[in-house]
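Student: Structure, please.
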Amino acid sequence: MAADLTPDPIQTPRRFFDSTRLTQPGYGTVLLFIGIAYISCAWQKTTDPAEFALLVQLATIWAIFHATNARPRIRQLGTIVLLFCALATGIVWIFGYTGTITTTVMTAASLILYGVAPAAIVRHQAARTKVDGQTLLAIICAYILIGMFFTFAFGLAGLHSDLFGLGTQTTLSTALFFSFTSLTTTGYGNLIPATELGQTLAIMEVLTGQLFVALGIARVVTSWLPRRAS
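Tutor: I've put the predicted structure just below:
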């Protein structure tokens, strides 16, 4: 019997980052964008955040919508909001307009889109049948995005009120710190919401964060467990 000289197919190793899909960035790139957005929030030390920092948030969400191959209408919405806010920011810089209308609108837009972004990631992962490095990165990204959503919820609630009581300014940096200490149930106690809205948001974030961690771990463990032969 003649020997089979057909070469074995070359197996491509599994990678965290798929460099062949340049038009659709992987979750490693998305995580980098989120890190930049996080840092831009942490630098906002005044009650009136810079428009550029808010544009970074919208650009990050826009990248997430494209990375997760979100529905066309959602991607179009992200593009329209980003272009509109970029145009508004340019007008503010050119004419030297001062006020809180622009930052309020951009903060509200970031809040809404940050609420959609984790859902887009979950939908994208639900359509996949395997668990790999991209899945783990996706869970991390979605978890951080939940914290960013509540950051802007606290920031919007504190734009025109003393969210943490008298003597404590509700800056975007302060909202970011309080959001992630609530999300991770760290609770240092140095910041306590003084309004009913702030307290309600804090409880909602704690519950959302714990449920997401439980469901995310269940998703990974269930997919990695060996399946019994039927």
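Student: all contacts plus neighbour counts: C-alpha atoms, from now on.
Tutor: Noted.
Student: any idea which residue sits dead centre in this protein?
Tutor: Centroid-nearest residue in the chain: residue 145, 2.5 Å away (criterion: CA atoms, centre = their mean).
Student: for that residue, helix, strand, or coil?
Tutor: At residue 145 the chain is in helix, as set by DSSP: H, G, I helix; E, B strand; the rest coil.
Student: what sits against it?
Tutor: Taking CA atoms under 8 Å, 6 or more residues apart in numbering, we find residue 145 in contact with 34, 114, 117-118.
Student: now with 7 Å?
Tutor: 114, 118 (CA atoms under 7 Å, 6 or more residues apart in numbering).
Student: Regarding residue 128, what is its secondary structure?
Tutor: Assigned with three-state DSSP, residue 128 falls in the coil class.
Student: tally of neighbours for it?
Tutor: By other CA atoms under 10 Å, the residues close to residue 128 number 9.
Student: same thing with residue 12?
Tutor: 6.
Student: Then residue 124?
Tutor: 16.
Student: one more, for comparison:
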Amino acid sequence: MGSDNTERTRATPPKRKRGGLRWLSGYPLVLVFIAGSYWVTAFQDTDNLRAIVLLIQLVTVAIVFHTVRLRRSIQRVSWWVLGSSMVLSIAVLISGLVSQTLDVVLAIAVTLAYLVAPVVILSTELRRQKTDQQTLFAVVCTYLFIGMFFTYFYHALALWTPEPIFAGGQPDHLTNIVFFSFTTLTTIGYGNMIPAGAGVQSIAIGEAITGQLFLIIAVAHVASGWSHALRNPTQ
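Tutor: Below you'll find the predicted structure:
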């Protein structure tokens, strides 16, 4: 009996207790950085994108790439692009360079980063057969990434075109743009900021439709997965 107990103890070592901050990883960590990205964007009361803001956005996307564990070939290209962008943003931050062309380049870089991030998350989650808390966090992160993508899409457009993107004399500051983007994405539409011109209005309509379609599809996917898990608890 004593030998049997010894063998069982050796075969099944006791489980280690997880640390209190172990949960702050993966998509929850991505969610924290998205919140930080939104915060620094919301307090950008100028037309120019500060390099430190770009750096925070790129770090957020880098965490996404680490979380979803892309293939090595894709990771190498992604890390090279992100690394180059980070070096550029740090150089701009140190040198203090300011120009309209540089602002447009930085805005486009953030826009592309926020476009790639939700695509990567969705492509990874659709391949998973399991619906759990990670799926829910992935859906929330993707939804917020879509709002940030349209934010910097509007911002790049505001920097590129000489005409203001809002009617009524509203400034094209990032503070106003991020507010307008998320109220459009959620179809709240307070009406205090109105897009000027058919081009910006069409983009706003596209964002509203995207937001509604995403919510419908995402809720249906999560509900279907959880329903399947309840019906088949052993799978």
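Student: tm score of chain vs chain?
Tutor: Scored against TM-score structural alignment, normalised by the length of the first structure, the superposed chains reach a TM-score of 0.84; 218 aligned residues with a CA RMSD of 2.8 Å.
Student: Tell me the spacing between the residue nearest to the centre of the first structure and residue 160 of the first structure.
Tutor: Residue 145 of the first structure is 24 Å from residue 160 of the first structure, where distance means CA to CA, to the nearest Å.
Student: Same check on residue 29 of the first structure?
Tutor: For residue 29 of the first structure, the distance to residue 160 of the first structure equals 35 Å [CA to CA].
Student: So those two - more neighbours on which side?
Tutor: Neighbours of residue 29 of the first structure and residue 160, each counted by other CA under 10 Å, are more numerous for residue 29; the result is 16 against 12.
Student: Tell me the residue in the first structure aligned with residue 188 of the second structure.
Tutor: Per TM-score structural alignment, the equivalent position to residue 188 of the second structure in the first structure is residue 186.
Student: Checking its match next. Helix, strand or coil?
Tutor: Residue 186 of the first structure - assigned by three-state DSSP - is coil.
Student: got it, and the one 3 residues further on?
Tutor: Secondary structure assignment for residue 189 of the first structure (three-state DSSP): coil.
Student: Give me the buried positions along stretch 193-209 of the second structure.
Tutor: Within stretch 193-209 of the second structure, the residues scored as buried using 16 or more other CA atoms under 10 Å are 193-195, 200, 204, 207-208.
Student: Please apply the same query to stretch 215-233 of the second structure.
Tutor: Under the neighbour-count criterion of 16+ other CA under 10 Å, stretch 215-233 of the second structure has 218, 221-222, 225 buried.
Student: mind listing which of these are in helices?
Tutor: When these are checked against helices (DSSP state H), the matches are 218, 221-222, 225.
Student: Mind picking the one among those that's closest to residue 39 of the second structure?
Tutor: Proximity of these to residue 39 of the second structure, judged by CA to CA, is greatest for residue 218, which lies at 25.2 Å.
Student: what residue of the first structure takes the place of that closest one?
Tutor: Under the alignment (TM-score structural alignment), residue 218 of the second structure maps onto residue 216 of the first structure.
Student: distance of its match from residue 207 of the first structure?
Tutor: For residue 216 of the first structure, the distance to residue 207 of the first structure equals 14 Å [CA to CA].
Student: Same check on residue 94 of the first structure?
Tutor: 44 Å.
Student: Same question for residue 179 of the first structure.
Tutor: Per CA to CA, residue 179 of the first structure is found 13 Å from residue 207 of the first structure.
Student: same question, residue 75 of the first structure
Tutor: In terms of CA to CA, residue 75 of the first structure sits 29 Å off from residue 207 of the first structure.
Student: Likewise for residue 160 of the first structure?
Tutor: 26 Å.
Student: chain center to the strand or helix carrying residue 10 of the second structure, what's the gap?
Tutor: Using DSSP states H and E, residue 10 of the second structure sits in helix 2-11. In this view, helix 2-11 of the second structure has its centroid 49 Å away from the chain centroid, taken as CA atoms, centre = their mean, to the nearest Å.
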